[in-house]
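**Q** Sequence plus predicted model, see below.
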Amino acid sequence: MMTDSPLLAVPGAVAADGIDAGVASHYGNPLVEQRRLEEGLALVDLSNRGVLSVTGPDRLTWLDSMASQSLARLQPGDSAEALFLDASGRVEHAVHLVDDGETAWLVLEASSAEPLRAWLDRMRFMLRVAVADVSAETAVIGSLGAPLPDGVAVTAIWNDPWAHVAPGGFQYAAESGHPSAEWGYSETLVPRADLSVIARAARAGDVTLAGSLALEALRIAAWRPRFATEVDERTIPHELDWLRSAVHLSKGCYRGQETVAKVHNLGRPPRRLVLLHLDGSDTVLPVHGDIVSADKVRPESEAERRAVGVVTSSALHHELGPIALAVVKRAVPSDIPFTIDSHETEVAAAQVEIVPSGAGAQVDVPRLPRLGIRR
């Protein structure tokens, strides 16, 4: 059982709720905190995240056999992102994984920690591996380059692979203008007891803290999917451009691989991720689950408004203003404006295409000649 974070007792801390409950949403000025975080000057308390440890000589080959990412040859200090899929290729868990040569550390949403631990434990069979939930002893600190204060022990550091297309991965989004190059994000695992050291340094002015709101704004602007927000019971990796960082397309067999390969090579993902620039004139920021609608215009008739997707994440960005990520139907045109129903207000939104409507079908299958009677 995780205890309350000492960083919530730092002056100015305002507790978050919902999926980020247990840490601070901000420390008085979220927009300033964004800038400091982006400049590599601030730390983010993520001690509400779950952490699993996997030990034993078979740990990497074992994880490799079940996960979407190639993990068998990770070297000490290497970082990876991996998905655990169901038999139909839908995302069940997403993990940030770093191996230190003796232990594979898995960072994930707290709600996933126990279900994934239990499932992995059932899959051990006779292999030399052990899985443990170490969330009560290990905390996570996020940053874009800010150092930890003296006196904090570092267990492991996970460097986000989102900045580049990972080996074996594939990017659906256009190469030009992709914001990932600015996303030099990392997560540092520390003993939970050392959070008090960071809290003391923050009170003394030796460390700058940023809240979860600041991190979310920068994540959304980087088009970076998060399991707790962008994933629902139907999500396949292609819809979120997650083949980019979390899927190795030529590795060995794993659960859900058939769907991953079939959609990528022959099919189309049924939905696609978009970034939304929101009209902020009514100062209404849509929230997770708000319906995204578009007008369907028919010849000689009035436009008909239809639901085409949902908002998954939203934030007020210090440069871009109000923005959001949304998952919409694949066939919706990329240039059509949206309307979001939120807090009894209609919010206009312009979309930036992340996953194109033509994503997938990478194999060129030649058309067979039509069969018929030869004359």
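**A** The structure has been received and is ready for your questions.

**Q** going forward, measure contacts and count neighbours with C-alpha atoms only.
**A** Will do.

**Q** For the helix or strand where Leu316 lies, buried residues please.
**A** When secondary structure is defined using DSSP states H and E, the element that contains Leu316 is strand 304-317. Residues 307-317 are the ones in strand 304-317 that count as buried (16 or more other CA atoms under 10 Å).

**Q** between the residues you listed, which is nearest Gly177?
**A** Using CA to CA, His317 is the member of these that sits closest to Gly177, with 17.7 Å.

**Q** The structure to be compared is supplied as follows:
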Amino acid sequence: MLEIGRDHFGSPTIEQRELLAGRAIVPLNDRAVISLTGPDRLTWLDSVTSQQLIGLRPGDSAETLLLDPNGRIEHAMRVVEDGVSLWLLVDSEQAAPLEQWLGRMKFMAQVEIADRTAEFATVAAFADGLIEPAAPNDVPLVWNDPWREIVSGGWQYASAQEHPGLHWTYREVLVERDALSSIPAERLAGTLALEALRIAAWRPRLATEGDERSIPHELDWLRSAVHLAKGCYRGQETVAKVHNLGRPPRRLVLLHLDGSDSVLPVHGDEVELDDKVVGAVTSAAMHHELGPIALALVRRNVPTDAALAVRSEGIAVAAAQGVIVPPTAGATAGVPRLPRLGGVQR
């Protein structure tokens, strides 16, 4: 029986190359699957989450976020429509609370909610054809990640001349659980390889980059998961206010790490500037070309050219900052601030 979700099946570096070449897949054991069935499935989920879902056709993919009233991210959903059901691919720890919340919010909507994780497993790949997708309603259940480009109604804060997401051909395939045992061993790659490629693509994931304070702007998640012109939904006021008038308090950065001490940071390791804590690592990996890299959330006002360090295992690991979300993110409306009452206007 195949042991899914392993860190690696040999060399993570080789596995990264095999993934990018479309010759390997990653079985994932930390994913869950929820289906929404019924005539109101698209309009209802559209009304409570951040992305425009009305109009999805069979086979279409999308990404949407469930926010709290203050605009903080509670759940992230990878969405596939098959003409009969809307499939939500989520991280395992989100499944039960998300299903419960959706059930409470259904009211009179004609929607049936079901956890389908026992029936379907999730496999990650960068090309089609390596495994047969499940198709319970005659439409292959393949989620194509929209991160490759700015979606309609979205926004990108990153100003890189060539965004690394352009080369991110990632997809998640739902397969019958029995099909896992038939995957040839030579086609398998581990989660370490996948994490390295995800970090290099600046691709946020709620389970790692998110916390109880996260808003989409900090992670440049307006790029793929938020429609700025759709109707009202919970948390929309904060999304619009920060984007048009404010600044996100933190920003996602890519860290190029000094590998001379052979220390790879872990989630939560502190990021320092002049011995003061200014952020924390969210993900780290050894990339087959870039070497040791990490994603981190730092304070918005940390200078983009600052020499940073990551405190890991008692060692200060030097880190060069790659700007993903710039300090100038937000305030796109360009409305000048009014002076405070009694203040002096300069």
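**A** All right, it came through fine. It should be emphasised that the depicted structure is a prediction, and the values quoted were computed from it without experimental measurement.

**Q** TM-score for this pair?
**A** Here the TM-score of the superposed chains, computed with TM-score structural alignment, normalised by the length of the second structure as the reference length, equals 0.95; 338 aligned residues with a CA RMSD of 1.6 Å.

**Q** Spell out the residue ranges of the strands in the stretch 1-150 of the second structure.
**A** When secondary structure is read from DSSP state E, counting those that start in this stretch, the stretch 1-150 of the second structure shows strands at 25-28, 31-37, 61-67, 73-81, 85-91, 112-115, 120-125, 142-144.

**Q** most residues in a single helix of the second structure, which one?
**A** Scanning the second structure for the longest helix, with DSSP state H as the assignment, gives helix 92-104.

**Q** what angle do that one and strand 61-67 make?
**A** Calculated by axes from the mean of the first three to the mean of the last three CA atoms, to 10 degrees, helix 92-104 of the second structure forms an angle of 80 degrees with strand 61-67.

**Q** neighbours around the counterpart of Val84 of the second structure in the first structure, how many?
**A** Aligning on TM-score structural alignment places Val84 of the second structure opposite Glu102 in the first structure. Summarising burial for Glu102 of the first structure: neighbours were counted as other CA atoms under 10 Å, giving 12.

**Q** Ignoring the adjacent residues along the chain, who's closest to Glu102 of the first structure?
**A** Distances taken as CA to CA, 6 or more residues apart in numbering place Thr55 nearest to Glu102 of the first structure, at 6.4 Å, with adjacent residues excluded.

**Q** nearest to Arg300 of the second structure, of the strands of the stretch 1-150 of the second structure?
**A** From those, taking CA to CA, the stretch that ends up closest is strand 73-81, at 18.4 Å.

**Q** Distance check, the residue nearest to Glu102 of the first structure against Val131 of the first structure.
**A** 7 Å (CA to CA, to the nearest Å).

**Q** for Leu195 of the first structure, same thing?
**A** Relative to Val131 of the first structure, and taking CA to CA, Leu195 of the first structure is found at 24 Å.

**Q** residue range for stretch 11-24 of the second structure in the first structure?
**A** Counterpart in the first structure of stretch 11-24 of the second structure, with TM-score structural alignment as the criterion, is residues 29-42.

**Q** And stretch 184-199 of the second structure, end to end?
**A** Using CA to CA, the gap from the first to the last residue of stretch 184-199 of the second structure comes to 27 Å.

**Q** still on that earlier bit, in contact with the match of Val84 of the second structure: list those residues for me.
**A** By CA atoms under 8 Å, 6 or more residues apart in numbering, the contact list for Glu102 of the first structure reads 55-57.

**Q** what about the equivalent of Ser135 of the first structure over in the second structure, neighbour count?
**A** Taking TM-score structural alignment for the superposition, Ser135 of the first structure sits opposite Thr117 in the second structure. Thr117 of the second structure sits with 19 neighbouring residues when counted by other CA under 10 Å.

**Q** Please give me every residue in contact with Thr117 of the second structure.
**A** When contacts are counted by CA under 8 Å, 6+ apart, Thr117 of the second structure is found next to 32-34.

**Q** Which residue ranges of the stretch 201-350 of the first structure form strands?
**A** Using DSSP E, counting those that start in this stretch, strands in the stretch 201-350 of the first structure cover 209-210, 271-278, 291-296, 304-317, 321-329, 338-342, 345-353.

**Q** Highest mean neighbour count out of these?
**A** Of the strands of the stretch 201-350 of the first structure, the one with the most neighbours on average (mean count of other CA atoms under 10 Å) is strand 209-210, at a mean of 26.

**Q** what's the average per-residue distance for that one once overlaid on the second structure?
**A** When the second structure is superposed, strand 209-210 of the first structure averages 0.8 Å from its matched positions, counting by mean CA distance after the TM-score superposition for the first structure.

**Q** give me the stretch of the second structure that that strand matches.
**A** Under the criterion TM-score structural alignment, strand 209-210 of the first structure matches residues 188-189.

**Q** for stretch 344-353 of the first structure, same thing?
**A** With TM-score structural alignment applied, stretch 344-353 of the first structure matches the range 314-323 in the second structure.

**Q** contact partners of that stretch?
**A** For stretch 314-323 of the second structure, contacts defined as CA under 8 Å, 6+ apart pick out 158, 252-259, 261, 263, 304-311.

**Q** Let's see that with 7 Å instead.
**A** Residues outside stretch 314-323 of the second structure that contact it (CA atoms under 7 Å, 6 or more residues apart in numbering): 253-258, 304-305, 307-311.

**Q** before we move on, what about stretch 256-268 of the first structure?
**A** Contacting residues not belonging to stretch 256-268 of the first structure are listed as 85-89, 269, 359-363 [CA under 7 Å, 6+ apart].

**Q** And Leu273 of the first structure, how far from Ala315 of the first structure?
**A** Per CA to CA, Leu273 of the first structure is found 16 Å from Ala315 of the first structure.

**Q** ok, now Val328 of the first structure?
**A** With distances defined as CA to CA, the gap from Val328 of the first structure to Ala315 of the first structure amounts to 18 Å.

**Q** before we move on, the earlier item: will you turn the strands of the stretch 1-150 of the second structure into a markdown table that also has mean neighbour count and distance to Ser152 of the second structure?
**A** Below are the strands of the stretch 1-150 of the second structure laid out as a markdown table (neighbours: other CA atoms under 10 Å; distance: least, CA to CA, whole Å):
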| stretch | mean neighbour count | distance to Ser152 of the second structure |
| --- | --- | --- |
| strand 25-28 | 24 | 29 |
| strand 31-37 | 21 | 24 |
| strand 61-67 | 23 | 11 |
| strand 73-81 | 23 | 16 |
| strand 85-91 | 23 | 20 |
| strand 112-115 | 16 | 28 |
| strand 120-125 | 24 | 25 |
| strand 142-144 | 25 | 15 |
